[in-house]
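Peer 1: With the sequence up front, the predicted model follows.
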Amino acid sequence: MKFADEFKAAVTPRAALLVIGVLALQLLFITSYVGALHSPEPKDVPYGVVAPVPAVAQQAEQRLDQLPGSPLDPRVVADRETARQQIMDRKIDGALIIDPRGTTDTLLVASGGGAALSNVLQVLTVRIEAAEQRTVRTIDVAPASSEDFNGLSSFYLVIGWCVGGYLCASIMSISAGALRASPQRAGIRIGAMALVSVVGGIGGALIVGDTILGALPGSFWGLTGLGALVTFAVGAITLALQELTGVVGIGLAVLLVVVAGNPSAGGAFPLPMLPPFWQAIGPWLPPGAGTWAARSIAYFEGNALTKSLLVLSAWAVLGVAVTLLVAALRERKHRPAQS
């Protein structure tokens, strides 16, 4: 009986539920990462086709569209410069420039958007061209920095900002003596989160920029602003989840950002190489939106940022609104009992 009593005292029902929750997170982590990344294959990659003769371009488009497994989503583009601009605008990921007067064509890629995808496009195009007894030369119109191995620095930078966001929010809520937030306390925590976000944005941009590592080119202030937004969005939604569910909210934030968000972010393998589920959710979660935006700032002249910034802003606004609303409703509920 003594051991049973000690066991009940050591393992409370609440602790047991939390352990079960951690085990579930562990298994979901394995499922999500292995499921997303164990067998990357290109699927419907936006791909331009250019030829001086429209009939040649249309024939090439049809041939590419019929490839087994549908690795490409080809579309005829007016000319080489238009194809290049569409790559820089992140509307397509590569383009084949056909020269019907010779036997060598040109492939345009952008390794700054993810070296894994540009490499796959090169291998696939070489194989397609060889079947037609043609050769291809590759031009990288938005090359990744020589200090940015496989274009991963943007992804790791954003993950760092995300980690800072949910850890800071978690610490503020579970630190010794911390209580469920009143509206005033919630406002202070949100203000502190904003300050931390700005400092984290500046720090991250300094580390990856020319000042320290030189891993990423692009606007210092652009990356700083993005870092502040990513950190604040993740921190705000973590505060909101904790206001709604208590300590369980930390696990929910990890589920959202780490378990679902990281493997679907397009870091190691860009979105067109991920399975459909992860490809669908990635752009709508903070790691995916942040990674896309960081690469746009670093390598694509700041193009195609609007959607990602709106997604991050929506998470930030939702987090702030829920945190303040729950705090206000709680105070309103308890006010009569305290009078």
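Peer 2: Sure thing, it's come through.
Peer 1: C-alpha only now, for contacts and for neighbours.
Peer 2: Noted.
Peer 1: In the chain, what residue spans correspond to strands?
Peer 2: Applying DSSP state E to the chain gives strands spanning 45-50, 72-76, 94-97, 104-109, 135-140.
Peer 1: Can you give me the neighbour number for Asp148?
Peer 2: Using other CA atoms under 10 Å, Asp148 has 19 other residues around it.
Peer 1: now the one 10 residues further on
Peer 2: By other CA under 10 Å, 30 other residues sit near Val158.
Peer 1: Hmm, it is touching Leu285, no?
Peer 2: No - Val158 is not in contact with Leu285 according to CA atoms under 8 Å; the separation is 11.8 Å.
Peer 1: rewinding a little: figure out which of the strands of the chain is closest to Ser313.
Peer 2: Ser313 sits nearest to strand 45-50 of all the strands of the chain, at 27.1 Å, using CA to CA.
Peer 1: so who does Cys168 touch?
Peer 2: Counting by CA atoms under 8 Å, 6 or more residues apart in numbering, Cys168 touches 193, 235.
Peer 1: re earlier: so of the strands of the chain, which one's packed in deepest?
Peer 2: Most buried of these, by mean neighbour count (mean count of other CA atoms under 10 Å): strand 94-97, with a mean of 27.
Peer 1: Mind giving me the packing neighbours of that one?
Peer 2: strand 45-50, helix 80-88, strand 104-109 (3 or more CA pairs under 8 Å, 6 or more residues apart in numbering; DSSP states H and E).
Peer 1: putting a second one here so we can go through both:
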Amino acid sequence: MTAETSTTADGTAAGPVRVEPNAFRRWYSGLHPSLQLIGLQLWLPLFFIVGFCLCYIAAFHAPHPHDVPVAVVGSSSELQTVLDESSPGVVDLRSYPDVAAARDAVTAGRVAVAYDPGADAIYTASAHQYQVAALIPALITPAIEARGGAAPAVTDLAPLPPYDEYGTVSMYLMLAWCIGGYMVAMFIGLMGAPLRHRTRTTVIVVGGALISLVTNVLAGPVVGAVQGHLGELFLLGWGWIIAIGLAVNGISYFVGRFVALPAMIVFVFLSMPASGGAYPAWFMPQPFAWLNNVVVGSGITEMLKRVLYDVGPGYGRGLTMMACYAVVGVVLMIVGKMWWENRRIRRIVSGRTTMFIDAQNANRDFLAAERDEVLRRHGLVSTDTGTINALPFDERDDLDERTAGDMFLGSTNGLEDDTLDTRPISTRPGR
């Protein structure tokens, strides 16, 4: 229901004037209150399946290598020509002066693999990218043999341990932290809008510590997918959950109960495919390949690989991303709180409501009436003070009468036209 403020002849405000809702809103308000609430939340599963298809299926249905950086000790022009003819646009060879520099580039994640023609060797780091370590040597070996070279031997500079054979632990830890961070802040946004910044931030910090502790204890000592590093992983997860929580908390001021939509887009649907956890950016289509530079999943995954296996670019990039998301969240909190309060005042003054608020109010009234009906059926009545008394015997003649129910419009009996299956309560007069 909406309203507009009218004015008197002397220009003073005379209070809100009720404006009739449109035809759809009038029809919708006639449905059962509980059905109204359900209908107003069905956007979430629809959004979820659309996001899943457009992000996960679109990103992973046909990963294909493109512009994969490969280090070559010495000159790479001749081999690049052969690769461009056999696999155009797939491999980007980069010359390095010596083997040590090429090997460092592999373990740091700057290149996929390194090839040393002098030693007929290919160096990989499966702990950084298992898919790359498995596919790229097989891709460039035929080109090496085509130019007269011997089939190179493959040396894994950072092999994966047996408890993480395919290198997926970092991806799932990242996903757990992302979901934990956005869900803590999401419920704050849904139910804690009037809370002060200090209270909301405290909930995020405490909730983040609990989620990080539980996640790392389960992944490590309980499941055995991680060996050691419990303290480092706890601090790392805690920091990322706080950063994500602050960002989602700031967003919640602007989108209200729809906070799950931007939160899941940014921190789940885009972050996971672009993180490099499942496939590196060199295998992903656009825009996921570019998003690898900015999504939290990328920063978390690379930091996890550094903690667990001492591979990847190090902590600088991840810490910078963490700080940026936290700062953005704090700025959104400060600005969003003022915007939300101004918007709330305008709604109160104008008397405007939303369909969701109307449905909540209708459902509250319905549940109160249903509660009174249940009590009446058992010879009880609730007073204005909240006490429950027994009905006088002369007022119990119609206790067995039923009101016909309606599947959509509802009734005092609820959605189903059945007698409530509750046990009778024996009462004594005067008690």
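Peer 2: Thanks, I have it. Predicted model only: the values in this text are computed from it and were never measured.
Peer 1: Roughly how far does Gly164 of structure 1 sit from Ala228 of structure 1?
Peer 2: Separation of Gly164 of structure 1 from Ala228 of structure 1 (CA to CA, to the nearest Å): 10 Å.
Peer 1: Common neighbours of those two, please.
Peer 2: Common contacts of Gly164 of structure 1 and Ala228 (CA under 8 Å, 6+ apart): Gly200.
Peer 1: More neighbours: those two, which one.
Peer 2: The neighbour comparison of Gly164 of structure 1 against Ala228 (other CA under 10 Å) goes to Ala228, with 24 against 21.
Peer 1: And that one, what's its match in structure 2?
Peer 2: In structure 2, the residue paired with Ala228 of structure 1 is Trp238, using TM-score structural alignment.
Peer 1: Let me know the distance separating that match from Tyr315 of structure 2.
Peer 2: Distance from Trp238 of structure 2 to Tyr315 of structure 2, counting by CA to CA: 15 Å.
Peer 1: what about Ser170 of structure 2, distance to Ala176 of structure 2?
Peer 2: Counting by CA to CA - Ser170 of structure 2 and Ala176 of structure 2 are separated by 10 Å.
Peer 1: More neighbours: which of the two?
Peer 2: Legend: neighbour count by other CA under 10 Å for Ser170 of structure 2 and Ala176, higher for Ser170 (23 against 18).
Peer 1: Pull the contacting residues for the residue nearest in space to the middle of structure 2.
Peer 2: The residue lying closest to the centre of structure 2 (CA atoms, centre = their mean) is Met264, at 3.7 Å. When contacts are counted by CA under 8 Å, 6+ apart, Met264 of structure 2 touches Tyr182.
Peer 1: Just give me the match in structure 1 for it.
Peer 2: In structure 1, Met264 of structure 2 lands on Val254 (TM-score structural alignment).
Peer 1: Pull up the gap between its match and Gly21 of structure 1, please.
Peer 2: 12 Å.
Peer 1: cool, and Ile202 of structure 1?
Peer 2: For Ile202 of structure 1 relative to Gly21 of structure 1 (CA to CA), the value is 35 Å.
Peer 1: and if you look at Ala298 of structure 1?
Peer 2: Ala298 of structure 1 sits 38 Å away from Gly21 of structure 1, going by CA to CA.
Peer 1: who has more neighbours, these two?
Peer 2: With neighbours defined as other CA under 10 Å, Ala298 of structure 1 and Gly21 compare such that Ala298 has more, 25 against 14.
Peer 1: Tell me the residue in structure 2 aligned with that one.
Peer 2: Match for Ala298 of structure 1 (TM-score structural alignment): Leu308.
Peer 1: show me what contacts that match?
Peer 2: By CA under 8 Å, 6+ apart, the residues touching Leu308 of structure 2 are 226, 229.
Peer 1: Ok, Leu230 of structure 2 next?
Peer 2: 216-217, 220.
Peer 1: Those residues into JSON lines, with extra columns for neighbour count?
Peer 2: Output for these, formatted as JSON lines (neighbours: other CA atoms under 10 Å):
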{"residue": "Asn216", "neighbour count": "24"}
{"residue": "Val217", "neighbour count": "17"}
{"residue": "Gly220", "neighbour count": "17"}
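Peer 1: List just the nearest of those to Ile357 of structure 2.
Peer 2: Taking CA to CA as the measure, Ile357 of structure 2 lies nearest Asn216 of those, at 39.6 Å.
Peer 1: what sits against the closest one?
Peer 2: If you count contacts by CA under 8 Å, 6+ apart, Asn216 of structure 2 has them with 230, 233-234.
Peer 1: hmm, back to that, the helices and strands packed on strand 94-97 of structure 1: which one's closest to Ile98 of structure 1?
Peer 2: Once these are compared by CA to CA, strand 104-109 is nearest, at 4.9 Å.
Peer 1: chain center to the closest one, what's the gap?
Peer 2: Offset of strand 104-109 of structure 1 from its chain centre (CA atoms, centre = their mean, to the nearest Å): 29 Å.
Peer 1: Sweet, I'm off.
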